[in-house]
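Engineer: Sequence plus predicted model, see below.
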Amino acid sequence: MYGLGGAAVCGIVGALTHGGRGARNSALACGAIGAGVGGYMDYQEKKLRENLKNTNIEVERQGNQIKLVMPENVTFATGSAALSDHARNALATASETLVQYPDTTLTINGHTDNTGNDAINEPLSRNRALAVADYLQSRGVNGSRLTTAGYGSRHPIASNATVEGRAQNRRVEILINPDQNAIKAAQQQM
């Protein structure tokens, strides 16, 4: 679904920027690549949604990026970077799909609320991201696909003024993006 929408937008932009006779070819090529990559990501998203539906891990989609949001209460005890049993089970399930779709990169970002100070929150968020990456790698996800970052409390998604908001801000996000192999495969299908 997103793949075709992305292909249409990409094709229109190509037509507008390349004008004249080349516009049609540019639009078709761009649209075909977008559809190929988008289709690859569509299948992966569908599988992740099916497999993670009972885990409390949110699956979000924006363009060709899939985002897995793992709230702290699912993944870690307060102040800890050790994965919970629930997190291990959910990540084991996710890793099966991630291994099946190797033409993606995974950026794993750790986040905290603003309780405490940066001297604690920065390394905690980084260590949580590393714990997720290490576990995925132990389940067969190629380490060359993984990057990690810890942002501490710098990127809240909710207000830190409430208990509920702070809980939402304590999370690990896995950003799944198509890599150059997915793009090349889409180009070869043209």
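Structural biologist: Sure, I can see it.

Engineer: use CA for all of it now, contacts and neighbours both
Structural biologist: OK.

Engineer: Just the buried positions in the lengthiest helix in the chain, please.
Structural biologist: Using DSSP state H to define each element, the chain has its longest helix at helix 21-52. For helix 21-52, the neighbour count (16 or more other C-alpha atoms under 10 Å) marks 23-24, 26-42, 44-45, 47-49, 52 as buried.

Engineer: by contact count, what packs against it?
Structural biologist: Judged by 3 or more C-alpha pairs under 8 Å, 6 or more residues apart in numbering; DSSP states H and E, the packing partners of helix 21-52 are helix 2-18, strand 58-62, strand 65-71, helix 85-100, helix 180-188.

Engineer: now, of those, which is deepest in the fold?
Structural biologist: Greatest average neighbour count among these goes to strand 65-71 (a mean of 21), per mean count of other C-alpha atoms under 10 Å.

Engineer: between that one and helix 2-18, how big is the angle?
Structural biologist: 130 degrees (axes from the mean of the first three to the mean of the last three C-alpha atoms, to 10 degrees).

Engineer: Whatever helix or strand comes next after strand 65-71: which residues count as buried?
Structural biologist: Following strand 65-71 in sequence order, the next helix or strand is helix 72-75 (DSSP states H and E). Applying a neighbour-count criterion of 16+ other C-alpha under 10 Å, one finds E72, N73, V74, T75 buried in helix 72-75.

Engineer: didn't the third one look like it was pressed against N89?
Structural biologist: Translated: V74. No: the criterion here is C-alpha atoms under 8 Å, and V74 misses it with N89 at 10.4 Å.

Engineer: Can you name the residues that contact the residue lying closest to A23 once chain neighbours are set aside?
Structural biologist: Leaving out its chain neighbours, the residue that sits closest to A23 by C-alpha to C-alpha, 6 or more residues apart in numbering is A15, at 4.3 Å. For A15, the contact set (C-alpha atoms under 8 Å, 6 or more residues apart in numbering) comprises G22, A23, R24, S26, A27.

Engineer: take a look at this one as well, against the first:
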Amino acid sequence: MAFERLTLSLMTASVLGLAACQQPLPNQANDQTRQGAITGAGVGAVVGVLTGDDNEERIRNAAIGAAVFGAAGAGIGALLDRQEAELRAQLGSGTVTNTGSQLVVTLPNDILFGFDQASVSIASQADLRAVATSLNNYPNSTVNVVGHTDNVGDAAYNQDLSERRASAVANVLIASGVSASRINIVGRGEDQPAFTNQTVDGQARNRRVEIIITPNQ
């Protein structure tokens, strides 16, 4: 019995390893459907192994879990692929990153705001309305609006500024029809730089607002 449990544990670890390490095939760099299916299957297999009373039932449950969670993962991946493509077509500025489980829309602060300001510029409101339209077209998700700054100036001031800017972006999304109950507002201040703060370019790129879209399971 101990050997059988060890075998199941090794099988589970192998499946999870494949799910974590699998890379998209050539010409599929933006296609997260396959990756979502692999990851879901790995999670499903683990759930199945943990819910069986004996070795035979664990193996059966692992197979069922892999199939069910794999299908769910593929569905989420396909959904993210479609929404990503639409956002890329609609946005005039900013970037869209598809992680396989989330979409991250990154908008630079120098586009969104004037210097040391927390009021969204008129020019940026069209992009935010485009994001809002996408969020309304794909309503089954949670949205984190996260403000970031560089490390220039007082840390407490930067924290407050990041919160006010995230709130300003969230308010435009809400005014454009996105339910406030879906949106979380987060200020990170200077604590999570994406680039070095040792250069002017790095500082500029760290001043940003991220709109993180996470499909509900």
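Structural biologist: Cool, got the structure. Remember, it's a predicted structure, so these values are computed and weren't measured experimentally.

Engineer: quick one, what contacts the alignment partner in structure 1 of R34 of structure 2?
Structural biologist: Matched by TM-score structural alignment, R34 of structure 2 corresponds to L4 in structure 1. By C-alpha under 8 Å, 6+ apart, L4 of structure 1 lies in contact with G34, A35, G38, G39.

Engineer: do the same with A87 of structure 1
Structural biologist: Residues in contact with A87 of structure 1 (C-alpha under 8 Å, 6+ apart) are V74, T75, F76.

Engineer: What separation is there between whatever residue of structure 2 lines up with it and A194 of structure 2?
Structural biologist: In structure 2, the residue paired with A87 of structure 1 is S124, using TM-score structural alignment. From S124 of structure 2 over to A194 of structure 2 the distance is 22 Å, taken as C-alpha to C-alpha, to the nearest Å.

Engineer: quick revisit: which position in structure 2 aligns with the residue nearest to A23 of structure 1?
Structural biologist: Residue pairing (TM-score structural alignment): A15 of structure 1 is matched to A45 of structure 2.

Engineer: ok so, going back, mind checking the helices and strands packed on helix 21-52 of structure 1 for the one nearest to A167 of structure 1?
Structural biologist: For these, proximity to A167 of structure 1 was assessed by C-alpha to C-alpha; strand 65-71 is nearest, at 7.5 Å.

Engineer: Run the chain-centre distance for the closest one.
Structural biologist: Distance, stretch centre to chain centre, for strand 65-71 of structure 1: 5 Å (C-alpha atoms, centre = their mean, to the nearest Å).

Engineer: and the angle from it to helix 85-100?
Structural biologist: Relative orientation of strand 65-71 of structure 1 versus helix 85-100 (the same axes, to 10 degrees): 170 degrees.

Engineer: What range does strand 65-71 of structure 1 cover in structure 2?
Structural biologist: Going by TM-score structural alignment, strand 65-71 of structure 1 sits over residues 102-108 in structure 2.

Engineer: cool, stretch 133-144 of structure 1 as well?
Structural biologist: Aligned by TM-score structural alignment, stretch 133-144 of structure 1 corresponds to residues 170-181 of structure 2.

Engineer: For the matching stretch, which residues meet the burial criterion?
Structural biologist: Under the neighbour-count criterion of 16+ other C-alpha under 10 Å, stretch 170-181 of structure 2 has A170, N171, V172, L173, I174, S176, V178 buried.

Engineer: can you give me the end-to-end distance of it?
Structural biologist: Distance between the boundary residues of stretch 170-181 of structure 2 (C-alpha to C-alpha) amounts to 11 Å.

Engineer: Name the surrounding residues that touch stretch 142-160 of structure 1.
Structural biologist: Contacts for stretch 142-160 of structure 1 (C-alpha under 8 Å, 6+ apart): 99, 104-114, 118, 121-130, 133, 137, 165-166, 168-169.

Engineer: Mind checking which of those are buried?
Structural biologist: The neighbour-count test (16+ other C-alpha under 10 Å) applied to these identifies 99, 104-114, 121-130, 133, 137, 166, 168-169 as buried.

Engineer: so who does the residue nearest to I183 of structure 1 when sequence neighbours are not counted touch?
Structural biologist: Using C-alpha to C-alpha, 6+ apart and skipping the chain neighbours, the partner closest in space to I183 of structure 1 is V37 (6.1 Å). Shown in contact with V37 of structure 1 (C-alpha under 8 Å, 6+ apart): G3, N64, P178, A182, I183, A186.

Engineer: now structure 2: which of those residues match?
Structural biologist: Retained in structure 2: G3, N64, P178, out of these (criterion both residues aligned by TM-score structural alignment, their matches' C-alpha atoms under 8 Å).

Engineer: From A32 of structure 1, how far off is the residue nearest to the first one when sequence neighbours are not counted?
Structural biologist: Taking C-alpha to C-alpha, 6+ apart, and ignoring the residues beside it in sequence, G3 of structure 1 has G38 as its nearest neighbour in space, at 3.3 Å. G38 of structure 1 sits 10 Å away from A32 of structure 1, going by C-alpha to C-alpha.

Engineer: Pull up the overlap in contacts between those two.
Structural biologist: A7.

Engineer: How far does stretch 165-182 of structure 1 sit from its chain's centre?
Structural biologist: Centroid separation for stretch 165-182 of structure 1 versus its chain: 4 Å, with C-alpha atoms, centre = their mean.
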